[in-house]
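Novice: Next comes the sequence, and after it the predicted model I'd like to discuss.
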Amino acid sequence: MMTARQTWTKLLIEVGETEAFGNLSTVLEKLVETIVLSILATTTAAFCALFCAMLGSRTTQINAWLGFIVRMIASFFRNVPVVAWALVLVISFGHHVITGYFALFFSTFGLLVRMFIDTIDEASSDGVEALNGVGATYLQMVFKGVLPETLPQLLSWIFYMIETNIRSATLVGLLTGTGIGYLFDFYYKQLNYEMLGLITFVIVVVVFLIEWMSNRVRRIIS
């Protein structure tokens, strides 16, 4: 009769010898590619979205018509699903990582413009009025009034979109043949449930870790 410790050790050895854990390095490599793609698409979209949000917000807009145009453009990008972007861009760029990047960028840009505009309008109207009252320039109003008051909330939205885009990048990868989505599709067609379970588990763990990290950062900057 084996002891409980021997039984547990034997079970760990058997699990470690399975095909799924033998391919763990491949899964992690594709996962890193997906995470980097999501972070890159989110951060670049956030930079562009912040600029457009300043023009589109009723608190900081330079011209009413320009603000209206910016909001309409953002609404268009926001209302096209990321899957639709991926399908359209596959025709132009083929099955390439750049296709996934632009699909995530466009959908993230539209969402962040709307979120940033709402944040600016809600959080900084009093400060902007006070700065305008003492004759501050537009750039002084932005960097001294708007950004200091809204930065914690803006960063919260950026972290939220990174979490969302990691999940979306998996779906986009199914269509573009890149990242962790490609592996998921590959093993799904083979009906390899061990690998599918491992890939799903790794994605869930990464999303939880990023959420935990973003919560800690938000507490620090709040």
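Specialist: Yep, that arrived.
Novice: contacts, neighbours, all on C-alpha from now
Specialist: Noted.
Novice: Buried residues in the longest helix along the chain, which are they?
Specialist: Assignment by DSSP state H gives helix 24-56 as the longest helix of the chain. By neighbour count with 16 or more other CA atoms under 10 Å, helix 24-56 contains the buried residues 27-28, 30-31, 33-35, 37-43, 45-46, 49-50, 52-56.
Novice: Find the residue at the geometric middle of this protein.
Specialist: With distances taken as CA atoms, centre = their mean, the residue of the chain nearest its centroid is residue 162 (2.6 Å).
Novice: so that residue is in which element?
Specialist: Using DSSP states H and E, residue 162 sits in helix 147-176.
Novice: for residue 59, same thing?
Specialist: For residue 59, there is no enclosing helix or strand under DSSP H and E.
Novice: what do you get for residue 102?
Specialist: Per DSSP H and E, residue 102 falls inside helix 97-123.
Novice: what does stretch 163-170 rub up against?
Specialist: By CA atoms under 8 Å, 6 or more residues apart in numbering, the residues outside stretch 163-170 that reach it are 34-35, 37-39, 42, 82, 100, 104, 179-182, 203, 207, 210-211.
Novice: right, and residue 146 touches residue 126 too?
Specialist: No: assessed by CA atoms under 8 Å, residue 146 is found out of contact with residue 126, at 9.8 Å.
Novice: Neighbour count for those two, which is higher?
Specialist: The neighbour count for residue 146 versus residue 126, taken as other CA atoms under 10 Å, is higher for residue 146 (24 against 14).
Novice: which residues touch the more buried one?
Specialist: By CA under 8 Å, 6+ apart, the contact list for residue 146 reads 120, 124, 127-128.
Novice: And for residue 79?
Specialist: Residue 79 neighbours (CA under 8 Å, 6+ apart): 107, 110.
Novice: same deal with residue 195?
Specialist: Applying CA under 8 Å, 6+ apart, we find residue 195 in contact with 19-20, 184, 187.
Novice: Below is structure B, check it against A:
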Amino acid sequence: MPAHNNPALKTAEMRKMKGTLSLIFFAILIAFSVWFVEMDIFELIQSIPLFFQFLFTDFFPPNISDLSTYLGPVVDTLIFAVVTTCLSSLLGIVIGFCMAHNTTPHSAVRLFFRGIIAFLRNIPFLVWASILVVIFGVGTMPGLFALVLFGTSFLSRVYAESIEELNKEGIEALDACGASYFQKIKHGIIPQFLPGFYSWTLFMFEINIRASAILGLVGAGGMGSILKQTMDLFQYGKTSTVIAIMVILILMVEYVTNRVRERLI
């Protein structure tokens, strides 16, 4: 068979052409984006030595003279994460069951909650924190509500997706036995869903620890408030101490949650 009539060869040539066109398209897109944002590569390269000079001159060594004063905010951050994770998981599991197509009481309920969660998820939690600071004032309350809104919207979706991916054979068997809605939830859904619930909830706890740094930048409490305060006062030695404490705290939380996840799942 001639080469130009070979279907396999034509398919390979078409794929190669599509791949080449895709690379050209992305190259043009990147070039246009760099031009549009007026990014100066040479200025970026020239700024690297200044960055390292500022980092090693002003940030190091860390100032540990007030180390004891950071204990309270660290405890606040941990309690903050525990409270917001518990509230978010409780709200998320209820909404998640309503959102999943195999556990929702009615399709209208599913669409209603999916619309609310989609709205909440499309607003960054930093924006929520900024709005709530205006309403409640500077403090821990805006951060608490912002993380609950963010956590609930995130967990509701992942819980619902986890529930929809469960094995359907057990539910069909319970249906054949005439089980009620709550009996199917108790005996068919929850036992299969628990591993995913533990995994996502622990992951949310880690996110809440990290989010405290960002929330503090808008005055919403946590370790981030000290981070912002020290930066505003140009006390960069103390800033590096706060950052080091946060890194250590996050690593410890990740280690503990991984150990808990291994035992539970």
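Specialist: Cool, the structure landed. None of these values were measured; they are calculated from a predicted model.
Novice: Quick one: work out the angle between the longest helix of the first structure and helix 97-123.
Specialist: Using axes from the mean of the first three to the mean of the last three CA atoms, to 10 degrees, the inter-axis angle of helix 24-56 of the first structure relative to helix 97-123 is 40 degrees.
Novice: about what we covered before: corresponding residues in the second structure for the helix holding residue 102 of the first structure?
Specialist: Under TM-score structural alignment, the alignment places helix 97-123 of the first structure onto residues 140-166 of the second structure.
Novice: Tell me how far the alignment partner in the second structure of residue 21 of the first structure lies from residue 74 of the second structure.
Specialist: Using TM-score structural alignment, the equivalent of residue 21 of the first structure in the second structure is residue 64. Per CA to CA, to the nearest Å, residue 64 of the second structure is found 15 Å from residue 74 of the second structure.
Novice: for residue 82 of the second structure, same thing?
Specialist: Per CA to CA, residue 82 of the second structure is found 13 Å from residue 74 of the second structure.
Novice: circling back to that earlier point, buried set for the helix holding residue 102 of the first structure?
Specialist: For helix 97-123 of the first structure, the neighbour count (16+ other CA under 10 Å) marks 97-121, 123 as buried.
Novice: Check stretch 71-85 of the first structure too.
Specialist: Buried, per 16+ other CA under 10 Å, within stretch 71-85 of the first structure: 71, 74-75, 77-78, 82-83, 85.
Novice: taking those as a set, which two sit the farthest apart in space?
Specialist: By the measure CA to CA, 71 and 83 form the most distant pair in the buried residues of stretch 71-85 of the first structure, at 22.0 Å.
Novice: Next, count neighbours for residue 11 of the first structure.
Specialist: Neighbours of residue 11 of the first structure under the rule other CA under 10 Å: 12.
Novice: likewise residue 100 of the second structure?
Specialist: When neighbours are defined as other CA under 10 Å, residue 100 of the second structure has 25 of them.
Novice: leaving aside the residues next to it on the chain, what's closest to it?
Specialist: Leaving aside its sequence neighbours, residue 100 of the second structure sits nearest to residue 160 (CA to CA, 6 or more residues apart in numbering; 4.7 Å).
Novice: Tell me who's in contact with the one you found.
Specialist: 96-97, 99-100.
Novice: could you dump those to CSV with distance to residue 239 of the second structure?
Specialist: CSV is the format used below for the contacts of residue 160 of the second structure (distance: CA to CA, whole Å):
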residue, distance to residue 239 of the second structure
96, 40
97, 43
99, 43
100, 44
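Novice: which of those residues are also in contact in the first structure?
Specialist: Counting by both residues aligned by TM-score structural alignment, their matches' CA atoms under 8 Å, the members of those that carry over to the first structure are 96-97, 99-100.
Novice: and the gap between the aligned residue in the second structure for residue 42 of the first structure and residue 44 of the second structure?
Specialist: Alignment note: residue 42 of the first structure maps to residue 85 in the second structure; criterion TM-score structural alignment. To residue 44 of the second structure, residue 85 of the second structure is 40 Å away according to CA to CA.
Novice: Next: residue 132 of the second structure.
Specialist: With the distance defined as CA to CA, residue 132 of the second structure ends up 36 Å from residue 44 of the second structure.
Novice: which one of those two has more residues nearby?
Specialist: Higher neighbour count among residue 132 of the second structure and residue 44: residue 132, with 20 against 10, using other CA under 10 Å.
Novice: Give me the mean deviation of the helix or strand hosting that one from the first structure.
Specialist: In this assignment (DSSP H and E), residue 132 of the second structure forms part of helix 125-136. Here helix 125-136 of the second structure, set against the first structure after superposition, deviates by a mean of 0.7 Å using mean CA distance after the TM-score superposition for the first structure.
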